[in-house]
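J.: Sequence and predicted structure below; questions after.
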Amino acid sequence: MSSAPAVAGRDRSAGTAAAVAADGRRARRRAPRRTAARWDPAVRERTALDRLRAQDAVRDPALLPLRYARMAASPWTHLRGAAAVMAADLASAPHSGLTVQMCGDAHVLNFGLWASPERRLLFDARDFDETLPGPFEWDLKRLATSVHVLADTERLPGGCGADAAAAAVEGYRTAMRRYSRMGELDVWYDRITADVPLRGLASDVAEATLRAVEERSRRRTHHGAARRLVADDGDGGRHIVLDPMKRIDDGLTRDERVRAYEQVYDSYLASIPPHLHRLVARFRRVDSVRQIVGVGSVGMRVWLHLLEGDSGRQPVFSQAKQATASVYEEFLGAGGFDNHGERVVVGQRLMQSASDIFLGHMRVDGHDYYVRQFRDMKVIPTGAEISGFLPQFAAACGHALAKSHARSGDPQAIAGYLGRGTAFAEGILGYARAYAAQNEADHRDLRTAIAAGDVRAAERGW
């Protein structure tokens, strides 16, 4: 196992906190804040479609038509699947040099709620497939752009996307200034609770929404998933129900599945803390299927395992998801890891206030994976669900992103770079507007390529 790399300088020998903030202000020379608004498609060395096709090699060819069908559905789904395209575009411009552990795919619906190990509902980023040390503003640019694109896709009133993107940036700036004045342990212990995305709503609306979210989280448990996804075999056994758009047969016999699971068990066990070995050992595998998940992950190797505790009363769904090179690795390096599953796990633990206790990694037949619980009171909203309070939700996303960046980077230096005025916000918001338009053009190009027969797409994506 490789050790986690240092993602940001924390050496205070050179001076005081004021000096560190001054370092942040000097970073404006490398990347002036208002120039962040610039986007010129002429700098692209490859087309967006070429970037997407380059990722086909690590995916199941049989699922590629489904991937492109989902991406073609709307500019929003295109943005979700085109993280590699945006990574190259972000890397084409100067950056601040202020390094944090990036989420790597900080779009607005990559934030949501789930229960901490203490069963408290928290709000945080959720997926970290692309995580890597890099410039803090790249995450924020993707967040602000995604808010614009989502507002346009949901056909919200004019100006709503811009207002929500501004709320995301201000949420980040305000939170980062607060973290810059806090002690290290206070930053590390900070939590964002389920009510934060609802702040600013009328009290009765906020209370009703929070109650609905809490009730939904209580249904999204392993027991709830078992009621929906599991059926009896008729001979006393149970199996996961297949669905051609979500869960498919892995092509293995029952005995082959058992051997495959036993083969990887020790590898996974070595990646989790020793005190959890006893807990994991109390579960046995009942069934496994392949999963088709998301938009950007379609075609990746993903397995869903149904486990059952020795008591016979506790089902657990465990998901093993393939981890490949981050889309930023081409521009930032591998980040010190030779196992991409480990990269994802370490990045997630570093960025989240509280992580899944089953989170681990392994390597199987030359492929890296990370492992997590499939359902653990997770509530991931849809675009339609947050459209009525998009600015408030976006502000909470900015807050959560600042919290994650403050844990791994230097909040005093970042706060110094951000400043108190509007220059930084103007730069990020200008970029978000321009890149939302670019994403729409890239989406049209994909649909044109599909219509011309240059790209194969399934008849339906979901």
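T.: Alright, I've got the coordinates.

J.: Only C-alpha atoms from now on, for both contacts and neighbour counts.
T.: Will do.

J.: hang on, residue 289 is in a strand, isn't it?
T.: Yes. Judged by DSSP: H, G, I helix; E, B strand; the rest coil, residue 289 forms part of a strand.

J.: how many neighbours does it have?
T.: For residue 289, the count of nearby residues is 23 (other Cα atoms under 10 Å).

J.: take a look at this one as well, against the first:
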Amino acid sequence: MAHEKKSKKPSRQAHHAKRSTRFPKSSERHAILNEQRRLKMARSPHAYVRGNTAQFYAWINESNGNSLPHGPAIWICGDCHTGNLGPVANQDGKVEVHIRDLDQTVIGNPVHDLIRLGLSLATAARGSSLSGLTIVHMMEALAAGYESAFSIKHRNPKLPDRPEPVHLAMKLAVRRSWKHLAQERIEDLKPTIPLGKRFWPLTRAENKAITEIFRDEAIASLPTGLRGRNDAGKVEVLDAAYWVKGCSSLGRLRYAVLLDVDGGVIEGDDLCLMDIKEGVKAAAPRYEDASMPRDNAERVVEGARHLSPFLGERMRAARMLDRAVVIRELLPQDLKLEIDELDKDDARAVAFYLAAVVGKAHARQMDPPSRRAWLAELRRNRSKTINAPLWLWNSVVQLASSHEAGYLEHCRRYATGVN
């Protein structure tokens, strides 16, 4: 990227007006995005699992809900599949594997995170043509990895050695720069967001609302708070677009915003890409007596601070167009783990490690007596044929069966257009 002083640039509206492509009106977005979501969910059983959080909890209640233990009341991810874990950077540049998506976070039953992760891993294993016996061993490793976070005295246990797929993701994460982020997320190094399949133009009301949001000092302090940036720098909105992103989030308000932090030279270190996502009601069930923020964006931020501190410190809740939104900067080091395929030699190690990550996020919220009591509960109800809680195994088996049937039916309906 050339190191030149900025000349006067055209307005975002003028930039968008140059495009001849016909983009959907704001009133048309929902129907188009819903079709895209259905298409993404039809790609594979694992994609169907990731995009079907609400149905996951419906199946939990129908099949095995009454037999599940009631764990301590803590913040849980609520949508703990493999794609929602991965390397995350904090404001000082340190990188660790954390839970990276907290849209569904609530104060609820920690077994829901463990079962959802088990289902995700089992589905990925079946998609990788691994044997049923390997999945049995993975569920044993899942239980052992999760329990490892509660079996020591301090609240911030060290994670086990990273298995190869996670190690490779971490190596990639720590080497990434703004250039990698720009090429991956917006496919462009220029200080604009190119409109197309991934990015749609904004309405005037959306443009105005985004400009107003970044005039708020609490929001503007997000990008200036990162190490190496001028904390007194001026924050300027260079460009913004509606972001067609995700699977379960398709259809919500979602925006990409390109900012310049210091108002001087346009360089990678001075540019940042902000993600604005609508906070909606969680599908994950909460404990009825739990006290949580009523505002959905504030709930997400509060859950992130407990479960994923690196991410939580980089998030803010706000209001936009009379809706709750969560705002965060996307850093080059933030990556999701691609566990759609598993190698037999890595399967158990991956299950152990990811369960330990989730266990650590849960354990840091409990005092020593609660951790001991929860560990004792986890070690109950074992059989001679599997070294894991039977409620975990039974839930994963029943849910895997239900999801496979649901996936095939989803594909039939999507292919034939039946609603």
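T.: In hand now; what should we look at? Values in this document were obtained by computation on a predicted structure and should not be read as measured data.

J.: Please enumerate the strands of the second structure.
T.: Listed in chain order, the strands of the second structure (DSSP state E) span 74-76, 85-89, 95-99, 106-108, 199-200, 236-243, 254-260, 271-278, 315-320, 323-330.

J.: which one of the ones you listed lies closest to residue 14 of the second structure?
T.: Closest approach to residue 14 of the second structure among these (Cα to Cα): strand 236-243, 11.0 Å.

J.: what range in the first structure matches the closest one?
T.: When the first structure is aligned by TM-score structural alignment, the counterpart of strand 236-243 of the second structure is residues 284-291.

J.: Serialize the strands of the second structure to JSON lines and add fields for distance to residue 179 of the second structure.
T.: Putting the strands of the second structure into JSON lines (distance: least, Cα to Cα, whole Å) gives the following:
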{"stretch": "strand 74-76", "distance to residue 179 of the second structure": "34"}
{"stretch": "strand 85-89", "distance to residue 179 of the second structure": "16"}
{"stretch": "strand 95-99", "distance to residue 179 of the second structure": "18"}
{"stretch": "strand 106-108", "distance to residue 179 of the second structure": "35"}
{"stretch": "strand 199-200", "distance to residue 179 of the second structure": "19"}
{"stretch": "strand 236-243", "distance to residue 179 of the second structure": "17"}
{"stretch": "strand 254-260", "distance to residue 179 of the second structure": "14"}
{"stretch": "strand 271-278", "distance to residue 179 of the second structure": "10"}
{"stretch": "strand 315-320", "distance to residue 179 of the second structure": "22"}
{"stretch": "strand 323-330", "distance to residue 179 of the second structure": "13"}
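
J.: Name all residues that make contact with the closest residue in space to residue 291 of the second structure that isn't next to it in sequence.
T.: Spatial nearest neighbour of residue 291 of the second structure, chain neighbours left out: residue 107 (7.9 Å); criterion: Cα to Cα, 6 or more residues apart in numbering. Counting by Cα atoms under 8 Å, 6 or more residues apart in numbering, residue 107 of the second structure makes contact with 73, 74, 75, 76, 286, 287, 290, 291, 292.

J.: Next: residue 52 of the second structure.
T.: By Cα under 8 Å, 6+ apart, residue 52 of the second structure lies in contact with residue 248.

J.: From residue 86 of the second structure, how far off is it?
T.: Counting by Cα to Cα, to the nearest Å, the separation of residue 52 of the second structure from residue 86 of the second structure is 20 Å.

J.: so what's residue 323 of the second structure up against?
T.: Residues near residue 323 of the second structure by Cα under 8 Å, 6+ apart: 278, 279.

J.: swap in residue 384 of the first structure?
T.: Shown in contact with residue 384 of the first structure (Cα under 8 Å, 6+ apart): residue 154.
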